[in-house]
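> sequence and predicted structure are below.
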Amino acid sequence: MDEVGEVGRDEELDGSAEHVGSPAGVGPAADVGRWFATATSRPLDGPGPARGGPRLPAWGPMDGAPYGLRSHDDEIAEALALLRDRPVAVLTGAGMSTGSGLPDYRGRDAVPRTPMTYQEFMGHDLARRRYWARSTVGWEQFRRARPGRAHRLLAALDPSAFPVTSVITQNVDGLHAAAGSAPVIDLHGRLDRVRCQQCGALSSRIALHQRMLSMNPELAARLPELAADAAQAPDGDAEVDRTSSFRYPPCALCGGIVKPDVVFFGESARREVVAEAFAALADARALLVLGSSLTVQSGLRFVRAARRQDKPVVILNDGPTRADAEATLRVHGRLEDVLARWAAAVGAIP
């Protein structure tokens, strides 16, 4: 498998998309991970084996993992010194958006869930009904999510501490761009867009949301009630999960299946996007990883590419990562705390 080729089941929505809390004055955002969770362990087509690809195991906090560690002040300062004044490519995961109220798959507070695969979404009408019903209920909450302190601090560090060749994010929430980081490479796409799987046409998720509300007036009338029910039933037993009568539209241009413009488990990232991310890494002299467990190949390959290029790798995460042994420096702690210390050290507090 070459670096810009197919990654198959190693791809992930990390967003995407390692989250807790919400910005001041805003209620908790929708649990986007649940939109992409398999609603039932039973076959979607009745008796017999499920079609459309194998189910993935449930994701959740790592058993026995050491969460809550904090690196010594000297280690935090050493990491900044290593990155200081050199072009840095930044790779981010779901931990960046916990402060914006977007729950994750692998953090210590994550609710275990079995991810929906691309094959399941494309192969089962009922899976698509469940996905679109969930996301319709949660969309207005998700749209209210705003950049958290970690997003703002990272934007302020460029170029005060180091110039950023690009923020390569596995998240799908658009919050890096909203915080002022640029350029941003959305490795796994964006939830505010939808793409036809037949003709490739892109369109707005906001417009699709309004159309689905008009097609499902009973759900639209109960939106607040269903949103509250979904928030209280994170194990996939919310009433909306049983809305098998939910209607969703085909592509207006060709009649094909419309899918959120994000990478599902079992799906490949777009080749041109991956190539752009590797180009950003090539232009850098170091790689900084923020808030990703690097569980899947989608993010891990950038760490390994940086090491092959003899570029230092700094990993900052609360909890273990798959690349801990490959990091030049491994920093433990909450992103907001460590980034704030770096920003204070260079006079870049936003």
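Right, received. Where do you want to start?
> use CA for all of it now, contacts and neighbours both
Will do.
> excluding chain neighbours, what is closest to residue 130?
Once flanking residues are discounted, residue 130 sits nearest to residue 241: 5.9 Å by C-alpha to C-alpha, 6 or more residues apart in numbering.
> mind listing the helices for the protein?
32-35, 73-83, 118-123, 125-143, 149-160, 175-179, 205-215, 217-221, 223-232, 271-282, 297-308, 335-345 (DSSP state H).
> now tabulate those in JSON lines and tack on mean neighbour count and distance to residue 262.
Below are the helices of the chain laid out as JSON lines (neighbours: other C-alpha atoms under 10 Å; distance: least, C-alpha to C-alpha, whole Å):
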{"stretch": "helix 32-35", "mean neighbour count": "25", "distance to residue 262": "12"}
{"stretch": "helix 73-83", "mean neighbour count": "16", "distance to residue 262": "31"}
{"stretch": "helix 118-123", "mean neighbour count": "19", "distance to residue 262": "10"}
{"stretch": "helix 125-143", "mean neighbour count": "22", "distance to residue 262": "13"}
{"stretch": "helix 149-160", "mean neighbour count": "22", "distance to residue 262": "20"}
{"stretch": "helix 175-179", "mean neighbour count": "20", "distance to residue 262": "15"}
{"stretch": "helix 205-215", "mean neighbour count": "16", "distance to residue 262": "12"}
{"stretch": "helix 217-221", "mean neighbour count": "14", "distance to residue 262": "25"}
{"stretch": "helix 223-232", "mean neighbour count": "17", "distance to residue 262": "22"}
{"stretch": "helix 271-282", "mean neighbour count": "18", "distance to residue 262": "12"}
{"stretch": "helix 297-308", "mean neighbour count": "19", "distance to residue 262": "13"}
{"stretch": "helix 335-345", "mean neighbour count": "20", "distance to residue 262": "25"}
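> would a markdown table of these with distance to residue 258 be doable?
Below are the helices of the chain laid out as a markdown table (distance: least, C-alpha to C-alpha, whole Å):
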| stretch | distance to residue 258 |
| --- | --- |
| helix 32-35 | 15 |
| helix 73-83 | 42 |
| helix 118-123 | 9 |
| helix 125-143 | 9 |
| helix 149-160 | 30 |
| helix 175-179 | 24 |
| helix 205-215 | 10 |
| helix 217-221 | 20 |
| helix 223-232 | 22 |
| helix 271-282 | 20 |
| helix 297-308 | 24 |
| helix 335-345 | 35 |
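> use this one as the comparison:
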Amino acid sequence: MIKHAEQLAEFIHSHPKLVVLTGAGVSTDSGIPAYRDQKGNWQHSAPVQHKEYMESHYARQRYWARSLIGWPLMRDAKPSTAHYALSKLEQMGYIQLLITQNVDRLHQHSGSEKVLDLHGRSDKVRCMSCAAYYDRKDIHNQTAEANPQFEIVAAGARPDGDADLESEAFADFTVLDCEACGGILKPDVVYFGDNVPKESVFNALDVLQEADALLTVGTSLMVYSGYRFCKKAKEWNKPICALNLGVTRADELLSLKLDAPIAETLGGAVEMLQNQR
């Protein structure tokens, strides 16, 4: 583990203008499950698809019912050692931009400021018709009040505020509509099958083009929205380091692969870099 921390510290020291790309592995120590295992395979059934959510009232009933159980885990999660280590790297001047595929806002809660929420944020809800925004806490509380018959049961946590639960009670679940126009409400998150806003991608690529290297942390890069940054870094001859337990889609593109515990390795590297100053 010390060796991996030394290798990471050397990579950062040699490439002091970094773009960092993070995934679910950064937040697992905060109690939020990852989508995939160390081989890159789904650990759960596939998450809700954008098209299904928008076209099926039952899909929305199922989502919001399960959210009553699952979302408080994300709402109450605290930053991990890994989040604080990355925040420290930003304070030390190494991180030009932190692109996160996570929607939990834990990077911001740990003090990071140069953050791009690539897949949106789970703490906000948006109307898909008029674009009105709501606080997720308010929608969560109002949904619970609108469904007093729905029994909150213990269920296994899933990524992004979902829960492992199937129930006939979903069919009677009341889903809130937009107060302003009656439109469909959806967490301000890019669901599978939807597209990341182009402006976000272009802005991130502009920073990457000026950076010394790309560091990916806690992501298998199986989703193209994150993998694209590795492809571009390779195209632009930017070194790429991946810190992740298990395989990544970009293994063949990497300059350095660190298959090691994320929090311990990051924390050790930050300590070494501080001691060098």
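Sure thing, it's come through. Predicted model only: the values in this text are computed from it and were never measured.
> ok so, going back, the residue nearest to residue 130 of structure 1 contacts residue 132, correct?
No - in this structure, residue 241 of structure 1 is not within contact of residue 132 by C-alpha atoms under 8 Å, at 10.1 Å.
> return the residue of structure 2 aligned against residue 278 of structure 1.
Using TM-score structural alignment as the criterion, residue 278 of structure 1 maps onto residue 205 of structure 2.
> name the nearest residue to its match, sequence neighbours excluded.
In space, residue 205 of structure 2 comes closest to residue 229 once its chain neighbours are excluded; the distance is 7.3 Å by C-alpha to C-alpha, 6+ apart.
> residue 152 of structure 2 and residue 59 of structure 2, how far apart?
Note on residue 152 of structure 2: its distance to residue 59 of structure 2, by C-alpha to C-alpha, to the nearest Å, is 19 Å.
> I'd like the distance between the closest residue to residue 339 of structure 1 other than its chain neighbours and residue 341 of structure 1.
In space, and not counting its chain neighbours, residue 339 of structure 1 is closest to residue 153: 6.2 Å by C-alpha to C-alpha, 6+ apart. Applying C-alpha to C-alpha, the value for residue 153 of structure 1 to residue 341 of structure 1 is 10 Å.
> ok, back up a step: the residue nearest to residue 130 of structure 1 and residue 35 of structure 1: what is the separation?
For residue 241 of structure 1, the distance to residue 35 of structure 1 - C-alpha to C-alpha - is 10 Å.
> which neighbours do those two share?
Taking C-alpha atoms under 8 Å, 6 or more residues apart in numbering as the contact rule, residue 241 of structure 1 and residue 35 both touch residue 134.
> what's residue 69 of structure 2 aligned with over in structure 1?
Mapped onto structure 1 by TM-score structural alignment, residue 69 of structure 2 lines up with residue 137.
> ugh, wrong one, residue 224 of structure 2
Residue 224 of structure 2 maps onto residue 297 in structure 1, by TM-score structural alignment.
> just residue 140 of structure 2 next, same as before
Residue 140 of structure 2 maps onto residue 209 in structure 1, by TM-score structural alignment.
> mind checking how far that match is from residue 322 of structure 1?
According to C-alpha to C-alpha, residue 209 of structure 1 and residue 322 of structure 1 sit 37 Å apart.
> on that earlier part again, I figured the match of residue 140 of structure 2 was touching residue 136, is that so?
Yes - Residue 209 of structure 1 lies in contact with residue 136 (C-alpha under 8 Å); the separation is 6.4 Å.
> and for the residue nearest to residue 318 of structure 1 when sequence neighbours are not counted, the neighbour number?
Sequence neighbours aside, residue 333 is the residue nearest to residue 318 of structure 1 in space, at 5.0 Å (criterion: C-alpha to C-alpha, 6+ apart). The number of residues packed around residue 333 of structure 1, counting by other C-alpha atoms under 10 Å, is 20.
> what residue in structure 2 is paired with residue 333 of structure 1?
Residue pairing (TM-score structural alignment): residue 333 of structure 1 is matched to residue 260 of structure 2.
> ok, its match - contacts?
By C-alpha under 8 Å, 6+ apart, the residues touching residue 260 of structure 2 are 1, 4, 243-245.
> check residue 158 of structure 2 too.
Contacts of residue 158 of structure 2 (C-alpha under 8 Å, 6+ apart): 32-35, 44, 70, 164.
> could you flag which of those residues are buried?
By neighbour count, with 16 or more other C-alpha atoms under 10 Å, these hold 32-35, 70, 164 as buried.
> between those residues, which sits nearest residue 123 of structure 2?
The closest of those to residue 123 of structure 2 turns out to be residue 70 (C-alpha to C-alpha; 13.0 Å).
> these two touch, right, the closest one and residue 163?
Yes - taking C-alpha under 8 Å as the definition, residue 70 of structure 2 is a contact partner of residue 163 at 4.7 Å.
> please report the distance of the match of residue 278 of structure 1 from residue 19 of structure 2.
As judged by C-alpha to C-alpha, residue 205 of structure 2 and residue 19 of structure 2 stand 10 Å apart.
> same question, residue 71 of structure 2
Separation of residue 71 of structure 2 from residue 19 of structure 2 (C-alpha to C-alpha): 29 Å.
> got it, and residue 171 of structure 2?
45 Å.
> which of the two has more residues huddled nearby?
The neighbour comparison of residue 171 of structure 2 against residue 19 (other C-alpha under 10 Å) goes to residue 19, with 28 against 13.
> counterpart of the more buried one over in structure 1?
In structure 1, residue 19 of structure 2 lands on residue 89 (TM-score structural alignment).
> surely that match and residue 290 touch.
No - contact between residue 89 of structure 1 and residue 290 fails when scored by C-alpha under 8 Å: they sit 10.9 Å apart.
> next one: residue 112 of structure 1 from residue 105 of structure 1, what distance?
The value you get for residue 112 of structure 1 to residue 105 of structure 1, if C-alpha to C-alpha is used, is 7 Å.
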